[in-house]
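Participant: I need the structure of the sequence given here:
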Amino acid sequence: MKKAWLAVASCLLTVSCSSPSAPDCIYNCSPSTSVGNNNLNGNNNHIVLTEAQRLALFKYLENQVKKQWGDDDYLQAGKHRYVKYFDGYRTRAHIDFDNGKIYVSTVANYAPQATLKKAIEETLLMPADPSQVDLFSDKSIPLKGKPFLLGQVKDHQNQNIQWPWRASKYADYLIANKLKTKKLQQGTAYYVEINMVDDHLEQREYQYADLIRQAAKRYDIDEDLIYAIVKTESSFNPYAVSHAGAYGLMQVIPKTAGADVFNLVKNKPGIPTKEYLFDPANNIDTGTAYFYILKNRYLKEVKHPTTKHYSMISAYNGGTGGVLATFDSDRKQAMDDLNQLQPNQVYWALTNKHPKAEARRYLEKVLNFQKEFKTM
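Facilitator: Below is the predicted model:
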């Protein structure tokens, strides 16, 4: 039934995404004259950050937050965690997707309850399109379009929160009845804790069902695999980010997987911006297109379909190089060894002998999730 409703790892795609200097286009190869936010020839409103700029952005955010909250209470966004700061970094919203909890807090000295109310309202009504929200600054959130949390949170009257007036009333209720305080290094934090509905994960899955269905059909990749990857990578959190520079639902890194998809699949120059990858449609398309590349280019010599399936999943996390290094240091010999083994032997090797411990756990986790989605 879940399937009917339905669509970083720190080393995500960092090994497997190298490609020849002049790669052959392998899908939909007509040059595109309109690439939206990814037109890198002068019509782009967004900037592609260099690695140094990206790291500097994270460091700046960390410094600003620690000035207000102290070292012990520094918190930043992650793959399964949304964190957004407001009001000179004195106020923050934190959504723990794994545990279904929302925390809105402030260390503001002046009018903390009014500050907290505004932050609660912005959190409850934040847009479903993450490209509209700047996670790396204290800018306010534009409250337009369908709220991302619609259906994932109920107010004190057990109603969905779609409009500003209802968000305002619920914020008043929370501050009047649920306000808590906590002593910090730098003063006192005022906060409220909001429980998400029991099926909040299914609510998010439902939001992306059409996008996953379309991408699966477009690239001939199983829907349940895409669902399993999204659940593993982000718990269906479209705001997901990682220190490795991965963005969005499928945790795509622009300069590796993103570049491969642009060059090999889309026939576009350059790499996608973070705004492009924060868009759920673009992110799911790009992540699924990368599976197409793994299947038809990097791992095309793998003969057994089940072995190829295992190898693709492992390569999405630890790279094609990591998959081959599990079997031999020489890539050609590794491919020969891989093809001589039975799928269960390949699975054992990838979950016990892969050079990276995270990749060993990743394959097992994705396959377990895939079974869940296949039977729903």
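
Participant: going forward, measure contacts between C-alpha atoms and count neighbours the same way
Facilitator: Fine.

Participant: Which helix or strand lies directly C-terminal to the longest helix along the chain?
Facilitator: The longest helix of the chain (DSSP state H) is helix 305-325. Note on helix 305-325: by DSSP states H and E, the next helix or strand toward the C-terminus is helix 331-340.

Participant: Can you mark which positions in that following helix are buried?
Facilitator: Residues 334-335, 338-339 are the ones in helix 331-340 that count as buried (16 or more other CA atoms under 10 Å).

Participant: Same list (those residues) but as a markdown table, adding distance to Ala315.
Facilitator: Converted to a markdown table, these look like this (distance: CA to CA, whole Å):
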| residue | distance to Ala315 |
| --- | --- |
| Ala334 | 14 |
| Met335 | 14 |
| Leu338 | 14 |
| Asn339 | 16 |
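
Participant: nearest to Lys303, of those?
Facilitator: Asn339 (6.2 Å; CA to CA).

Participant: where's the closest one relative to Phe327, distance?
Facilitator: 11 Å (CA to CA, to the nearest Å).

Participant: Can you tell me the closest non-neighbouring residue to Ala246?
Facilitator: Ile253 (4.3 Å; CA to CA, 6 or more residues apart in numbering).

Participant: Same check on Tyr347?
Facilitator: Tyr310 (6.7 Å).

Participant: need the contact list for that neighbour.
Facilitator: 346-347, 363 (CA atoms under 8 Å, 6 or more residues apart in numbering).

Participant: cool, and Ser314?
Facilitator: By CA under 8 Å, 6+ apart, the neighbours of Ser314 are 320, 323, 350, 359-360, 362-363.

Participant: quick one: which of those has the most company?
Facilitator: For the contacts of Ser314, counting by other CA atoms under 10 Å, the largest number of neighbours falls to Val323: 33 neighbours.

Participant: still on that earlier bit, so which of the contacts of Tyr310 would you say is closest to Phe86?
Facilitator: With CA to CA as the yardstick, the closest approach to Phe86 among the contacts of Tyr310 comes from Leu363, at 37.8 Å.

Participant: residues in contact with the host helix or strand of the closest one?
Facilitator: For Leu363, the host element (DSSP H and E) is helix 357-375. Residues outside helix 357-375 that contact it (CA under 8 Å, 6+ apart) are 2-3, 9, 224-225, 227-229, 231-232, 310, 313-314, 317-318, 350-354.

Participant: Next, the second sequence, to be compared with the first:
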Amino acid sequence: MTRIRHLPLAAAFVAAIAASPQARADIFSFTDERGVVHFTNIPGLDRRYKLIRREAGSAVPRSGQAWMPSEADIRRFSSIIDVAARSHGVEAALVQAVITAESGFNPNAISRAGASGLMQLMPDTARRYGVRNIFDPVENIHGGVRYLRDLLAMFKGDMRLALAGYNAGENAVIRAGNNIPPYAETQNYVPKVIQYYHRFRAKPG
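Facilitator: Reported below is the predicted structural model:
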């Protein structure tokens, strides 16, 4: 995520993002209470973000319908996801759902909190699971899926709590009495990922 204070520079920044071969062309923005302009190329990161530039040919979601990545993006990483899911005993649909919510299938995504890559691993989590190159799709996905597996085991298969732990950290879930922590981001994140999960499970093939 990038913050820009001066709107003329912001316009130039938008053009630079759109021209970058590594960035998604859909660009979202909002201006905070201090007048700082925030940009991201990750859909669904924060409710305040509004779409300001759409990739040519990309579909506009229907009202109330969650954004979904393109089939090309899904296919690009499907074999890695399938291998990681089978290796670590996690449903591929759940992995796809987490990636959709975390990075929108952008392997170069970086969050304002410092999480990186497809599954938005924090540096400490990446080190815990032996991820050396956090932007490498294979390493990032395997590290993220192993973390998700451990969270599911920790919370006895409760997907809601595992997802809350993935978003806010397992200790936050424990401090909340093994409930979803009372953070707006986490309260929004869990049902959003579950919605994506059901949509991926319903996809043919």
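
Participant: What value does the TM-score take for this pair?
Facilitator: After superposition, the two chains reach a TM-score (TM-score structural alignment, normalised by the length of the second structure) of 0.69; 168 aligned residues with a CA RMSD of 3.2 Å.

Participant: ok, back up a step: out of the contacts of Ser314 of the first structure, which comes closest to Ala216 of the first structure?
Facilitator: The closest of the contacts of Ser314 of the first structure to Ala216 of the first structure turns out to be Leu363 (CA to CA; 19.7 Å).

Participant: What is the aligned counterpart of the closest one in the second structure?
Facilitator: When the second structure is aligned by TM-score structural alignment, the residue opposite Leu363 of the first structure is Val190.

Participant: again, but for Ser168 of the first structure
Facilitator: Using TM-score structural alignment, Ser168 of the first structure pairs with nothing in the second structure.

Participant: Ser168 of the first structure against Glu121, yeah?
Facilitator: Yes. Look at Ser168 of the first structure against Glu121 with CA atoms under 8 Å: they come within range, at 6.1 Å.

Participant: Which one's more surrounded, those two?
Facilitator: Set Ser168 of the first structure next to Glu121 and count neighbours by other CA under 10 Å: Glu121 wins out with 23 against 18.

Participant: What strand or helix carries the closest residue to that one other than its chain neighbours?
Facilitator: Spatial nearest neighbour of Glu121 of the first structure, excluding adjacent residues (CA to CA, 6+ apart): Ala167 at 5.3 Å. Taking DSSP H and E as the definition, Ala167 of the first structure sits inside helix 164-177.

Participant: Can you point out the buried residues in that helix?
Facilitator: Applying 16+ other CA under 10 Å to helix 164-177 of the first structure flags 166-168, 170-172, 174-175 as buried.

Participant: residue range for the helix or strand following that helix in the second structure?
Facilitator: As assigned by DSSP H and E, the chain's next helix or strand after helix 164-177 of the first structure is strand 180-184. Aligned by TM-score structural alignment, strand 180-184 of the first structure falls on no residue of the second structure.

Participant: Over in the second structure, tell me which residue corresponds to the residue nearest to Tyr347 of the first structure.
Facilitator: Tyr310 of the first structure maps onto Arg160 in the second structure, by TM-score structural alignment.

Participant: separation between its match and Leu118 of the second structure?
Facilitator: 20 Å.

Participant: Gln187 of the second structure now?
Facilitator: From Gln187 of the second structure to Leu118 of the second structure the distance is 21 Å (CA to CA).

Participant: what about the aligned residue in the second structure for Asp71 of the first structure, neighbour count?
Facilitator: Counting by TM-score structural alignment, Asp71 of the first structure lines up with His6 in the second structure. His6 of the second structure sits with 11 neighbouring residues when counted by other CA under 10 Å.

Participant: the inter-axis angle of whatever helix or strand Glu122 of the first structure lives in versus helix 164-177?
Facilitator: Secondary structure assigned from DSSP H and E places Glu122 of the first structure in helix 112-124. Orientation of helix 112-124 of the first structure against helix 164-177 (axes from the mean of the first three to the mean of the last three CA atoms, to 10 degrees) gives an angle of 140 degrees.

Participant: Counting neighbours, which bits of helix 112-124 of the first structure end up buried?
Facilitator: Buried residues in helix 112-124 of the first structure (16+ other CA under 10 Å): 112-113, 115-124.

Participant: What lines up with the residue nearest to Ala246 of the first structure in the second structure?
Facilitator: Checking TM-score structural alignment: Ile253 of the first structure goes with Met122.

Participant: What segments of the first structure are helices?
Facilitator: Using DSSP H, helices in the first structure cover 2-5, 51-69, 112-124, 164-177, 200-207, 209-219, 223-234, 259-260, 274-278, 280-293, 305-325, 331-340, 343-352, 357-375.

Participant: Among those, which comes closest to Leu184 of the first structure?
Facilitator: helix 51-69 (7.3 Å).

Participant: just the angle between the closest one and strand 180-184, please?
Facilitator: Using the same axes, to 10 degrees: helix 51-69 of the first structure against strand 180-184 is 110 degrees.

Participant: Counting neighbours, which bits of helix 51-69 of the first structure end up buried?
Facilitator: By 16+ other CA under 10 Å, the buried positions in helix 51-69 of the first structure come out as 61-62, 64-66, 68-69.

Participant: for the residues you listed, which one is nearest Arg218 of the first structure?
Facilitator: Using CA to CA, these come closest to Arg218 of the first structure at Leu61, 38.3 Å.

Participant: if we can go back for a sec, dump the buried residues of helix 164-177 of the first structure to TSV, plus distance to Ile102 of the first structure.
Facilitator: Output for the buried residues of helix 164-177 of the first structure, formatted as TSV (distance: CA to CA, whole Å):
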residue	distance to Ile102 of the first structure
Arg166	17
Ala167	14
Ser168	16
Tyr170	14
Ala171	13
Asp172	16
Leu174	12
Ile175	14
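
Participant: Alignment lookup: Ile134 of the second structure to the first structure.
Facilitator: Checking TM-score structural alignment: Ile134 of the second structure goes with Leu277.

Participant: Can you tell me how far that match is from Arg218 of the first structure?
Facilitator: 18 Å.

Participant: With Glu205 of the first structure instead?
Facilitator: Distance from Glu205 of the first structure to Arg218 of the first structure, by CA to CA: 19 Å.

Participant: neighbour-wise, which of those two wins?
Facilitator: Taking neighbours as other CA under 10 Å, Glu205 of the first structure and Arg218 compare with Glu205 leading, 23 against 13.

Participant: That one pairs with which position in the second structure?
Facilitator: Matched by TM-score structural alignment, Glu205 of the first structure corresponds to Ile74 in the second structure.
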